[in-house]
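Q: only geometry, no sequence info:
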């Protein structure tokens, strides 16, 4: 699948389900304690580093963007779906939301203090993840932080044709192993400092992993 076709499919699918998605997806305050704790830890790290604003990439209807803002983090949202951005801007008019793609961010180099990718990279074909992670690295200031959260597995490739009220969609999900995701982040120049893996259960149907990483202040020395 080419970059263009995968983005078009995701854009059309999320535009289709946007209204039902907003109604069905929990707000961050309704999440489990560990998920809330990871968001709080990320917010604290970003504030302490004070390197710039946070971009919530794949922000959807803006619920997590607004949650970060409520924690005192200067945050804005970007999503490939214009309908999601429309709903986010209507719900949170004081915040900034724009349409864009993680593969080619319209953000200056080293402009961000933080990047949040919250359940927004699992639709990306694995061969394009290095492009996405390179954009994370490019836009982060030295000392900036990343929180990546999403579904993981053993390499499964899932296809979904209906979602969120049985709307027709074309969702492809790639559930990579946690070690592979960490490896790709490392190849992009990001240092993973913590991982949290949550197994299915307590309302979670799939394994979820959270990665906290940062962009070093100076290049990491090569291991011998």
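A: Yep, that arrived. The structure displayed is predicted, hence computed values, not measured ones. Numbers count the residues shown, from 1 in each chain.
Q: rest of the way, CA atoms for contacts and neighbours
A: Fine.
Q: Please, where are all the helices along the protein?
A: Listed in chain order, the helices found in the chain under DSSP state H are 3-24, 33-49, 63-70, 82-91, 129-139, 178-187.
Q: Run the chain-centre distance for the first one.
A: Here helix 3-24 shows a centroid-to-chain-centroid distance of 15 Å under the convention CA atoms, centre = their mean, to the nearest Å.
Q: need the contact list for the nearest residue to residue 132 once chain neighbours are set aside.
A: Closest residue in space to residue 132, ignoring its immediate chain neighbours: residue 103 at 4.9 Å, by CA to CA, 6 or more residues apart in numbering. Counting by CA atoms under 8 Å, 6 or more residues apart in numbering, residue 103 makes contact with 128, 131, 132, 135.
Q: Show me what the longest strand belonging to the chain is packed against.
A: Determined from DSSP state E, the single longest strand within the chain is strand 140-151. Contact partners of strand 140-151 among helices and strands, from 3 or more CA pairs under 8 Å, 6 or more residues apart in numbering; DSSP states H and E: helix 33-49, strand 112-118, strand 208-214.
Q: still on that earlier bit, export the helices of the chain as a markdown table, with columns for distance to residue 163.
A: Below are the helices of the chain laid out as a markdown table (distance: least, CA to CA, whole Å):
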| stretch | distance to residue 163 |
| --- | --- |
| helix 3-24 | 7 |
| helix 33-49 | 23 |
| helix 63-70 | 20 |
| helix 82-91 | 15 |
| helix 129-139 | 24 |
| helix 178-187 | 26 |
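Q: hmm, back to that, which one, of the helices and strands packed on strand 140-151, ends up nearest to residue 23?
A: Set against residue 23 and scored by CA to CA, these come closest in strand 112-118, at 17.8 Å.
Q: structure B:
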């Protein structure tokens, strides 16, 4: 499966975020499976059990990482046969060049702008040369404090919206080649975006 777009300008698609993310996950699985396996954690699947479980069903030796111990406990209960670990994107405790592919959907939205280069530096370090990276994030030019989560649970976390060109520039600075950008849900108040990139050798 392939998704193609000109790297210089984001493709703008009315396709739903859910269907596009599923297609992106399948593409990521195909890319990961085409890489010889030499480490049990072949794909860093971001937060929660949903993307990790989906990739596992596609045949990928995958695991998930999240900053929240409560989220990890929930993922482990719902998917006891999969691997989940508590960890931080700003200080990934993974060996250099140990990951075949990396998927981070809507996890960068809580990272401040001045910390994003550090995160991308870790992504570059843990990916094997030529390994694919897929990012999903909110599109916009503002940050806001979120005080209520899903189900009405209280929380205090900032949500950062960014333009795809800015994220692509950070990736290039970190040593990635950006292959495609796609903007989703243009009819929504907060569109999303997906960027496909590869770690340069």
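A: It's in. What you see is a predicted model, and the numbers here were worked out from it, not measured in a lab.
Q: returning to that earlier point: need the winner for burial among the helices and strands packed on strand 140-151 of structure 1.
A: strand 112-118 (a mean of 26; mean count of other CA atoms under 10 Å).
Q: Could you list which residues are in contact with the aligned partner of residue 56 of structure 1 in structure 2?
A: With TM-score structural alignment as the criterion, residue 56 of structure 1 lines up with residue 45 in structure 2. The neighbourhood of residue 45 of structure 2, defined by CA under 8 Å, 6+ apart, consists of 51, 52, 62, 63, 64, 65, 102, 103, 104.
Q: Could you single out the nearest of the residues you listed to residue 76 of structure 2?
A: When the contacts of residue 45 of structure 2 are compared against residue 76 of structure 2 (criterion: CA to CA), the nearest one is residue 64, at 10.0 Å.
Q: and the closest one, what pairs with it in structure 1?
A: Aligning on TM-score structural alignment places residue 64 of structure 2 opposite residue 77 in structure 1.
Q: cool, and residue 193 of structure 2?
A: Per TM-score structural alignment, residue 193 of structure 2 is aligned with residue 209.
Q: For the alignment partner in structure 2 of residue 186 of structure 1, give its distance to residue 197 of structure 2.
A: In structure 2, residue 186 of structure 1 lines up with residue 172, judged by TM-score structural alignment. Computed as CA to CA, to the nearest Å, the residue 172 of structure 2 to residue 197 of structure 2 distance reads 9 Å.
Q: Point me to the residue sitting closest to the centre of structure 2.
A: When CA atoms, centre = their mean is applied to structure 2, the residue found nearest the centroid is residue 104 (1.1 Å).
Q: re earlier: gap between the match of residue 56 of structure 1 and residue 102 of structure 2?
A: 6 Å.
Q: one step back: a markdown table for the contacts of residue 103 of structure 1, including distance to residue 98 of structure 1 and neighbour count?
A: Output for those, formatted as a markdown table (distance: CA to CA, whole Å; neighbours: other CA atoms under 10 Å):
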| residue | distance to residue 98 of structure 1 | neighbour count |
| --- | --- | --- |
| 128 | 22 | 13 |
| 131 | 20 | 14 |
| 132 | 18 | 20 |
| 135 | 17 | 19 |
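Q: Just give me which of the residues you listed are shared by structure 2.
A: Mapping the contacts of residue 103 of structure 1 onto structure 2 (both residues aligned by TM-score structural alignment, their matches' CA atoms under 8 Å) leaves 128, 131, 132, 135 still in contact.
Q: Using JSON lines, lay out these together with distance to residue 151 of structure 1.
A: Converted to JSON lines, these look like this (distance: CA to CA, whole Å):
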{"residue": "128", "distance to residue 151 of structure 1": "17"}
{"residue": "131", "distance to residue 151 of structure 1": "19"}
{"residue": "132", "distance to residue 151 of structure 1": "17"}
{"residue": "135", "distance to residue 151 of structure 1": "21"}
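Q: Of those, which is the nearest to residue 156 of structure 1?
A: residue 128 (16.2 Å).
Q: And the closest one, what's its match in structure 2?
A: By TM-score structural alignment, residue 128 of structure 1 lines up with residue 115.
Q: any idea how far residue 24 of structure 2 is from the closest residue to that match other than its chain neighbours?
A: Nearest residue to residue 115 of structure 2 in three dimensions, chain neighbours excluded: residue 90, at 7.5 Å (CA to CA, 6+ apart). Residue 90 of structure 2 is 24 Å from residue 24 of structure 2, where distance means CA to CA.
Q: re earlier: of all the contacts of residue 103 of structure 1, which two lie farthest apart?
A: Most distant of those, by CA to CA, are 128 and 135, 11.2 Å apart.
Q: that older thread, ok, the match of residue 193 of structure 2 touching residue 197?
A: Yes: counting by CA atoms under 8 Å, residue 197 is a contact partner of residue 209 of structure 1 at 4.4 Å.
Q: nearest spatial neighbour of residue 170 of structure 2, skipping sequence neighbours?
A: Closest to residue 170 of structure 2 by CA to CA, 6+ apart is residue 117, at 6.3 Å.
Q: count of neighbours near that neighbour?
A: 17 (other CA atoms under 10 Å).
Q: ok, it touching residue 174?
A: Yes: Residue 117 of structure 2 lies in contact with residue 174 (CA under 8 Å); the separation is 6.9 Å.
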